[in-house]
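**Student:** Compute the structure for the input listed below.
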Amino acid sequence: MNTKIKVQLSFMMFLEFFIWGGWFVTLGTFLGDNLKATGGEIAQAFSTQSWGAIIAPFIIGLIADRYFNAERILGVLHLLGAGLMYFMYGSESFGMFYPYVLGYMILYMPTLALVNSISFNQMKNPAKEFSFVRVFGTIGWIASGLLISYIFLWDSPESRADGMLKNTFLMVAIASALLGLFSFTLPKTPPRVSKDEKVTISGLLGLDALKLLKDKNFLIFFISSVLICIPLAFYYQNANPFLSEIGVSNPTGKMTIGQISEVLFMLLLPYFFKKFGFKKTILVGMLAWTIRYMLFAYGNAGEFTFMLLIGIALHGICYDFFFVSGQIYTDTKAGEKYKSAAQGLITLATYGVGMLVGFWIAGKITDTYLLDDGGHTWQTIWMYPASFAFLVFIIFALTFKNEKIEYKQ
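**Tutor:** Model prediction:
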């Protein structure tokens, strides 16, 4: 790639994840503080991510891959998303807010695949070139958190009391409009398949890869992937409200430690793969979820703040060692014939079904331990995902037979 295209793609990735991180991290806190939403209602809002993940393959497979250039669809989706973000900014009740956030996530989730398609189309060697471009997405997520906490101070107790956290949606609306307009300047990425080519529902959802479930090891991995998304949902839904409620300063900014660790542990992943193999690497990722939630359960905003920060920093191990390792394992097991279908199936099962169930459970448990003063019994709440993650760890350790997987960079 020439320098101009590399800069364009990097800026595209920066904005794509700046947008996601700029409102999704603080969503639970905003809904509880500004709209007085219950745990169940907050779970409904977060579940829109899962509905978006389930619907996204249809938008990509039926429209983007067949009729229009990817960069144009990206532009239209983000311009529409900017409008919905503005309506979310002006919402005064959960009933008003929910249709907008559902519509927004149905529009946003397909853009995650589109930015990848646009990037890959410009690369001669994606295995080597993509990581440089993709890291700017993580930088964008970090930048949004630092802006919210340290520049605008929207998540401080005083600003939250004044309802200032809603400004995150206005910030993201502006960023989304910017990316929408910028998308039309991106390199052309024409449709990948002929509009006359036959399309099937099973192909769009990756169901053609269900044949892989006949392999016992892959079946165990598949089930474990769905189950581990249940404790993952607790982190997305509850971490920021938890930190804000117990009085941790600049909670959104501190949560960016998780994205910084994600970059660092991504660099360490090849070493772990080579040294310890797939099974041990993924078990470390599972165990990290249990340790993280135990740290959350017993940490506090005083002398044990370091426990909370360590718990946040474990995000790199939690995510990279399980999900990225899982993507590599899936790629290896699927082979050329089912490679795309298998990745689509895993995404549908985890971000779709697994997290949909996880958000619902997290909402129910959070409501169960709501106190009369509006606070929560957080220690008890965090013990649920900690215990569940450890149960998945034990099941996987006992049932998955070790096999050699080659890590290809």
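**Student:** When you work out contacts or count neighbours from here on, use the C-alpha atoms and nothing else.
**Tutor:** OK.
**Student:** Let me know the next secondary structure element after the helix or strand containing residue 258.
**Tutor:** Assigned by DSSP states H and E, residue 258 belongs to helix 257-298. Sequence-wise, the next helix or strand downstream of helix 257-298 (DSSP H and E) is helix 305-313.
**Student:** one more to line up against the first:
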Amino acid sequence: MSEPTQSRPAGLTPVLRTKLSALMFLEFFVWGAWFVTLGTYLAGELGASGSQISLAFLTQSLGAIIAPLVVGLVADRFFPAQKVFGVLHLVAAVMMFLAGRADAFGPFFVAALVYMVLFMPTLALANSISFNQLRDPEKQFPAIRVFGTLGWIVAGLIIGWLGWEQGGRLELTFVMAAAGSALLGVLAFFMPDTPPRGRGRQGSVGQLLGLDALGLLKSRSYLVFFVSSVLICIPLAFYYNFTNLYLNEIGVRGAAAYQSLGQMSEALFLLAMPFLLSRLGFKKTLLIGMLAWGLRYVLFGFGDTGSLFWMILVGLVLHGICYDFFFVAGQIYTDKFAPAHVHSSAQGLISMATYGVGLLIGSLISGPVVDAFATADGHRWTTVWLVPAVLAVLVAVFFLALFREDAGIRETAPRGPGVGSRTS
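**Tutor:** Predicted structure coming up:
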């Protein structure tokens, strides 16, 4: 069965490459500007418990679950993706500023929840805007996406350089994120047009909401990939929610700056992704990513700030493999698998699986686990980290046993200038 031919640009001009790179840079700068140090901020400034910290991170998951509805209903059906993206970021900037001014956990949670409902759809929209301009996403997208990683790195280095963690000034991270979000909202209106591919298509209410992307789950291989994406995010929640608190608690100065080592590694592996995917294929690449999560938690569990500090550093550097080999490779796999008219919905679907359902479950589990191993002067971190290590290995075994390579992937036909098609 053939999909309708879709028009793509003849190539990436320097101006277009710069615009897409800036979009990715700011998208992840805004996220990293406040999210990395959130646990430390809540514990130190608002006196939050482990369960409350997890509840705050859970706002991300709720936003991601809503994201496919926003993307499917608006970007795939009615309005250009770049305009939806811009409006969401402009409103999100206001909510981010309000979150930083909250003086108690309750008001903070409300502001953060509204912010995440607005922000999470923009992750899928950023991918859709980029993929719409690329003739060969598998080879071209990593070079664009790497600027998102650089944005996250720069945010962490700024926090470390200005000493906001040690100086008790982490409320300024919310101001920085709000300013970045406002700038990104304006920039979006100067991005290339990404029209709704499903405009004029007739369908059910579910299709109008973008839920036709759920049809991808009829494939056993994509279903296994989807379920694995949900499950691997349960141990991932431990990293997002508590790594910065862990590093600060054991006495690592400039923890956010050290955490940027992970994004530096991520940037290098992103650039190598086209080569790695062509040599390893999707199954081996995704499997390596899952196993790397288990290894990193073991290293965290047995490392310290003394002679074994190298273990913590290696665990942080492994982020490049952990994230790129599963999440970025998964986004590319989804783009190759999905029909053209549900590209945005499909990206929203996989965001829902990972940042939504998976991290939601992970947040509900990680907070009580951390609280269970609290001590008078901190936490028994070795025991805490071994829990997600075991979970990651179990998910990898599940994926290895059931996923079939190349099942249902659409081969990209040779394209003339500006023209491409996907066939099944």
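**Student:** Got a TM-score for the pair?
**Tutor:** Overlay of the two chains. TM-score (TM-score structural alignment, normalised by the length of the first structure): 0.87; 398 aligned residues with a C-alpha RMSD of 2.8 Å.
**Student:** mean shift of the helix holding residue 258 of the first structure relative to the second structure?
**Tutor:** Averaged over the aligned pairs, helix 257-298 of the first structure sits 2.4 Å from the second structure after superposition, using mean C-alpha distance after the TM-score superposition for the first structure.
**Student:** Please measure how far the first residue of stretch 58-78 of the first structure sits from its last one.
**Tutor:** Stretch 58-78 of the first structure has its terminal residues 18 Å apart, counting by C-alpha to C-alpha, to the nearest Å.
**Student:** typo on my end, stretch 214-222 of the second structure
**Tutor:** 10 Å.
**Student:** buried residues in it?
**Tutor:** If you call a residue buried by 16 or more other C-alpha atoms under 10 Å, then stretch 214-222 of the second structure has these buried ones: 216, 221, 222.
**Student:** again with stretch 234-250 of the second structure
**Tutor:** For stretch 234-250 of the second structure, the neighbour count (16+ other C-alpha under 10 Å) marks 234-249 as buried.
**Student:** same deal with stretch 378-391 of the second structure?
**Tutor:** 379, 380, 381, 382, 384, 385, 386, 387, 388, 389, 390, 391.
**Student:** Those residues in helices, which ones?
**Tutor:** 381, 382, 384, 385, 386, 387, 388, 389, 390, 391 (DSSP state H).
**Student:** Closest one to residue 343 of the second structure out of those, please.
**Tutor:** Each of these was scored against residue 343 of the second structure by C-alpha to C-alpha, and residue 391 proved nearest at 30.7 Å.
**Student:** Map that closest one onto the first structure.
**Tutor:** Counting by TM-score structural alignment, residue 391 of the second structure lines up with residue 388 in the first structure.
**Student:** same thing with residue 360 of the second structure?
**Tutor:** Using TM-score structural alignment, residue 360 of the second structure pairs with residue 356 in the first structure.
**Student:** Ok, residue 268 of the second structure next?
**Tutor:** Mapped onto the first structure by TM-score structural alignment, residue 268 of the second structure lines up with residue 264.
**Student:** likewise residue 229 of the second structure?
**Tutor:** Using TM-score structural alignment, residue 229 of the second structure sits opposite residue 225 in the first structure.
**Student:** residues contacting its match?
**Tutor:** By C-alpha atoms under 8 Å, 6 or more residues apart in numbering, the residues touching residue 225 of the first structure are 346, 349, 350, 354.
**Student:** Figure out the helix or strand that it lives in.
**Tutor:** helix 216-245.
**Student:** Tell me the helix or strand right after that helix.
**Tutor:** With DSSP H and E, the next secondary element past helix 216-245 of the first structure is helix 251-255.
**Student:** Tell me the residues of the second structure aligned with that following helix.
**Tutor:** The aligned range for helix 251-255 of the first structure in the second structure is 255-259, by TM-score structural alignment.
**Student:** now do stretch 15-35 of the first structure
**Tutor:** Using TM-score structural alignment, stretch 15-35 of the first structure pairs with 26-46 in the second structure.
**Student:** now swap in stretch 132-143 of the first structure and tell me
**Tutor:** Residues 143-154 of the second structure are the counterpart of stretch 132-143 of the first structure, counting by TM-score structural alignment.
**Student:** how much does that stretch stray from the first structure?
**Tutor:** Looks like 1.6 Å for stretch 143-154 of the second structure (mean C-alpha distance after the TM-score superposition for the first structure).
**Student:** circling back to that earlier point, with secondary structure as extra columns, can I get the contacts of residue 225 of the first structure in TSV?
**Tutor:** Below are those laid out as TSV (DSSP: H, G, I helix; E, B strand; the rest coil):
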residue	secondary structure
346	helix
349	helix
350	helix
354	helix
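**Student:** Assign a three-state SS to the most centrally placed residue in the second structure, would you?
**Tutor:** Nearest residue to the geometric centre of the second structure (C-alpha atoms, centre = their mean): residue 355, 6.5 Å. Put simply, residue 355 of the second structure is helix when judged by three-state DSSP.
**Student:** any idea how far it lies from residue 118 of the second structure?
**Tutor:** 14 Å.
**Student:** Check residue 314 of the second structure too.
**Tutor:** Distance from residue 314 of the second structure to residue 118 of the second structure, by C-alpha to C-alpha: 34 Å.
**Student:** Among the two, which residue is more densely surrounded?
**Tutor:** Neighbours of residue 314 of the second structure and residue 118, each counted by other C-alpha atoms under 10 Å, are more numerous for residue 118; the result is 25 against 17.
**Student:** Where does the more buried one fall, secondary structure wise?
**Tutor:** Secondary structure assignment for residue 118 of the second structure, by DSSP H and E: helix 105-131.
**Student:** Farthest from the middle of the first structure: give me that residue.
**Tutor:** residue 196 (33.8 Å).
**Student:** List the contacts of that one.
**Tutor:** Counting by C-alpha under 8 Å, 6+ apart, residue 196 of the first structure has no contacts.
**Student:** What about residue 76 of the first structure, how many residues nearby?
**Tutor:** The burial count for residue 76 of the first structure: 18, using other C-alpha under 10 Å.
**Student:** what do you get for the one 4 residues further on?
**Tutor:** Neighbour count of residue 80 of the first structure, defined by other C-alpha under 10 Å: 18.
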